[in-house]
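> okay, here's the prediction I keep looking at, along with the sequence it came from:
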Amino acid sequence: MNKKNLVFLIFTLTLLFTGCIENMVAVEENAAVIEESTINADSVGDYDIAVANNAFAFDMYSQLTQLETGEHENIFFSPHSISTAMSICYEGAEDTTKEQISNVFYFPSNKTVLKVRMERINDKINSANSDYELQTANALWVQEGYPVKEAYIRNVKKYYDGEVTNLDFVGKPEASRNTINEWVEARTNDRIKDLVPENSITDTTRIIITNAVYFNGKWVYEFDKELTDKKPFYPTKGEEVSVDTMYICNRFNYGENSKAKIIELPYKGNDLSMYVVLPKSNNLEKFETEFTLNDYTELKNDMKLVEEVKTSIPKFKFETKTELSNSLIEMGIVDAFGQADFSGISDSPLAISRVIHQTFIDVKEEGTEAAAATMEEMCMGMNISWEAKPKEFKADHPFMFFIEDRRTNCILFMGKVEYPEYNK
């Protein structure tokens, strides 16, 4: 039987959960709590979508660190975008294909629970706010004449607000590719280009699912451009470099423990914040292997409002484009790339063949602009208290960062800066 391709495109900034906890008992207890509130959730009210999203974020981050090939590898991705795209895929998955996707993404076994929660969180993300731009969008692109089940199309439209469009992948592959790429560019303010690579659409392509996420926000407390200056930055490996470093002394939520410091940089509108986690030792490679979702949550919960935090953070702007197929297979999604069961989408056999994730981030004095995209191809077969003592947050060596939606507690974007690239 000939195999047919089903391509899924995801656009956003967000991750998976994996981490080291000091003892195996703690690991097992934490995993049991996460599983109970995610995979085993029996109702919409029981499903903790933030825990699921953030756990996946840390797992995916762990996988991405294994893909690094150079000394100055920055990481940036959108767990929410990847999860949203995969949830549209999950809607049509059955049997062990469904089970494996559920285990990796912490999706509830009950599909209705997932799609209702995804509908609600996307409605909240897309709620209008004049203080910032934050939008997510989904689309389903179908080969003309290909028999996709009506129930699946209805669910994509209702719960994911997905646009459904017929294209001629077989007769006009390049025109189809351009149409999809233009859709992505339009929904990411032209920051994500050529998500669908040349020659990726073939005569076996049948469906492409796209998810796009775009964020542009200004800081509540903007950095003064006059105070931006060249300062030394010390990569984990390699020699000292001189980078454009922003400075501000203001009131921020701040915390620290024996291993790291954390600061919250809120965006106007107070719905989103960037959290920067700075290891106290200049060894991010070691730190990130031990830093878990539980550690991150505890670090955030222990923050206090400090009247004066002398804050130095480098400007950074970079793009990434990553093939995620092998990472997802390593994480446990095996059948979906081979003997898959996506009979909820079509009676014609389908299987994932590739997953591509593309992102953009620009952090400067005024605020942050961020975007990301992912492509999956399938083949058939805070505490309110004051701390008066001034603190210093000096990010002069590699650090991790998170952009969170404070309304949902979901990590929308996650990454690390090994080398602060900034090309004007």
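Received it, and whenever you're ready, just let me know what you need. Numbers count the residues shown, from 1 in each chain.
> rest of the way, CA atoms for contacts and neighbours
Fine.
> next up, the contacts around N270.
R406 (Cα atoms under 8 Å, 6 or more residues apart in numbering).
> which secondary structure state does it sit in?
coil (DSSP: H, G, I helix; E, B strand; the rest coil).
> how far away is it from Y221?
Distance from N270 to Y221, counting by Cα to Cα, to the nearest Å: 12 Å.
> excluding chain neighbours, give the residue nearest to V44 in space.
Nearest non-adjacent residue to V44, counting by Cα to Cα, 6 or more residues apart in numbering: V113, 4.9 Å away.
> pull the longest helix from the chain.
Counting by DSSP state H, the longest helix found in the chain is helix 49-65.
> next structured bit after it?
Counting by DSSP states H and E, the next helix or strand C-terminal to helix 49-65 is strand 75-77.
> what helices or strands is that next one leaning on?
With contacts taken as 3 or more Cα pairs under 8 Å, 6 or more residues apart in numbering; DSSP states H and E, strand 75-77 sits against strand 316-323, strand 350-363, strand 410-417.
> this is the comparison structure:
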Amino acid sequence: MTPADPADARAFATATSAFGLDVWRALRARGETGNLAISPASLSTALAMTYGGARGETATAMQRTLHLATDPDATMPAAGALVRAWNAPRETYTLAVANRLFAEDSYAFRDAYLAATRDHFGAEAERLDFVSAAEASRAHINEWVSSQTRERIRELLPSGSIDPLTRLVLVNAVYFHGRWQHEFDRARTEDLPFFANGGEASVAVPTMHARGGRYGEDEGVQILELPYTGDELAMMIVLPRERDGLAAVEETLDATRVEQWAGRVTERHDVDVRLPRFRIETGSLALRTELEGLGMAIAFSDRADLSGMSADGAQALAISDVYHRVFVEVNEEGTEAAAATGVVVAVRSMPANPPPSFHADHPFLFFLRDTRSGAILFAGRVVDPR
């Protein structure tokens, strides 16, 4: 197995955040205005496995869209190094990243490609009969995703997503469960007003209360970072100063801005924190249109070149769609989050005194980050915690 250059692994972490927030903006342009969550880590990992088999103009387009600094052969070990770091066993929290290839039994794939995805991503190739048992194959893949996400993601691939033309499904599943370094006291949780959707009318939602945290301020926002036990991962919450200010904050949202916010926070023992409990469970998001708009259209077309994975020159491949689904729950003890991404490949057819208050009583953003690499594992928007 080719070892990863540490600089390439760091660059992939940076690319993960940049690409994930590109997808975020594309979903926002689609009209996704309610609660929303994505996993940049899951999306980038699944598409990095796909990029490993891309060649020519398709590889160039994917490299640009995914913000990658390296060619397919160098990206596989770089992404794999990050996956292995996330999967390292820990006593303080659970972070599991699982990958698998589901391949059409009758189709010939390059041994070198299958070996690379196995060695770098831990993605074993499982043969299925898409040609005559497409629906049973879809159910089997969904069962695998469910098992890898502790049953939080039950139906990644919707009905009709697998058909007799499907030749390969590349799946990534991410599961996280962590406890806050300083837990909220359930006895202090009370129903308080939340101005859902930034409006004038409020709804009563269970709101947690604590004192202390990593706090900072930037133009138009307050920032709170809550570390998990182990102090390797943290949730950063970005609260617009204005009740209806979320849209303006999202207009400028990119990876550089997130890093800027992260650099603003410092430990404060006097900040008064009020944060609603929330749970977000997205439907299965089909991302083909968004990825085409971000510059990957060739990968979905009859001009796609995925010859790095295919050993069958008679049946050229193209991506038919990319499906993504996320679950996030935040409560007094900590956070549980899960995400899955499936790529379906088919035959072409600083604070001031007095002590600051961080009262999240209106829509806000959150980012679950690996504070070592800066990679965003999960990102979300809460406009109504109910």
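Yep, it's here. In this text, all values refer to a predicted model and were calculated from it rather than measured experimentally.
> quick one on the thing from earlier: what does the residue nearest to V44 of structure 1 correspond to in structure 2?
Taking TM-score structural alignment, V113 of structure 1 has A74 as its aligned residue in structure 2.
> before we move on, what about S127 of structure 1?
Aligned by TM-score structural alignment, S127 of structure 1 pairs with A88 of structure 2.
> next, count neighbours for its match.
Counted by other Cα atoms under 10 Å, the residues lying close to A88 of structure 2 total 11.
> map H362 of structure 2 onto structure 1.
Structural alignment (TM-score structural alignment) places H362 of structure 2 against H397 in structure 1.
> that match belongs to a helix, doesn't it?
No: counting by three-state DSSP, H397 of structure 1 is not found in a helix; it is coil.
> okay, the nearest residue to it once chain neighbours are set aside and Y221 of structure 1: tell me how far apart.
Using Cα to Cα, 6+ apart and skipping residues adjacent in sequence, the residue nearest H397 of structure 1 is Y234, 4.8 Å away. Y234 of structure 1 is 26 Å from Y221 of structure 1, where distance means Cα to Cα.
> ditto for H397 of structure 1
Distance, H397 of structure 1 to Y221 of structure 1, using Cα to Cα: 23 Å.
> how about F316 of structure 1?
For F316 of structure 1, the distance to Y221 of structure 1 - Cα to Cα - is 18 Å.
> returning to that earlier point: touching the one helix or strand the match of V113 of structure 1 maps to from outside, list them.
Element membership for A74 of structure 2, per DSSP H and E: helix 72-87. Contacts to helix 72-87 of structure 2, defined as Cα under 8 Å, 6+ apart, come from residues 2-6, 8-9, 12-13, 45, 48-49, 51-54, 59, 68, 95-97, 116-117, 120-121.
> show me what whichever helix or strand comes after it is packed up against.
Counting by DSSP H and E, the element after helix 72-87 of structure 2 in chain order, helix or strand, is strand 93-104. In terms of contacts (3+ Cα pairs under 8 Å, 6+ apart), strand 93-104 of structure 2 is packed against helix 72-87, strand 124-128, strand 166-179.
> deepest of these, which one?
Mean neighbour count (mean count of other Cα atoms under 10 Å) peaks for strand 166-179 among these, with a mean of 25.
> mind listing what's buried in the next helix-or-strand element following that strand?
Later in the chain than strand 166-179 of structure 2, the nearest helix or strand by DSSP H and E is strand 190-194. For strand 190-194 of structure 2, a neighbour-count test (16 or more other Cα atoms under 10 Å) marks L192, P193, F194 as buried.
> G263 of structure 2: neighbour count?
Neighbours of G263 of structure 2 using other Cα under 10 Å come to 10.
> try P197 of structure 1
Residues near P197 of structure 1, counting by other Cα under 10 Å, number 14.
> show me what it lines up with in structure 2.
So, by TM-score structural alignment, P197 of structure 1 is matched to P158.
> what does T210 of structure 1 give?
Mapped onto structure 2 by TM-score structural alignment, T210 of structure 1 lines up with V171.
> with Y247 of structure 1 instead?
Checking TM-score structural alignment: Y247 of structure 1 goes with H209.
> roughly how far does the residue nearest to its match when sequence neighbours are not counted sit from V23 of structure 2?
Closest residue to H209 of structure 2 apart from its sequence neighbours, by Cα to Cα, 6+ apart: R274 at 4.7 Å. The gap separating R274 of structure 2 from V23 of structure 2 is 30 Å, by Cα to Cα.
> ok, now V171 of structure 2?
Applying Cα to Cα to V171 of structure 2 and V23 of structure 2 gives a distance of 18 Å.
> now N353 of structure 2
To V23 of structure 2, N353 of structure 2 is 38 Å away according to Cα to Cα.
> these two: which has the busier surroundings?
Comparing N353 of structure 2 with V23 by other Cα under 10 Å, the one with more neighbours is V23, at 21 against 5.
> can I get the buried residues of strand 190-194 of structure 2 in CSV with distance to A112 of structure 2?
Formatted as CSV, the buried residues of strand 190-194 of structure 2 follow (distance: Cα to Cα, whole Å):
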residue, distance to A112 of structure 2
L192, 57
P193, 57
F194, 54
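> nearest to V383 of structure 2 among the residues you listed?
Within those, the smallest distance to V383 of structure 2 is 9.1 Å, found for F194 (Cα to Cα).
> great, nothing more from me.
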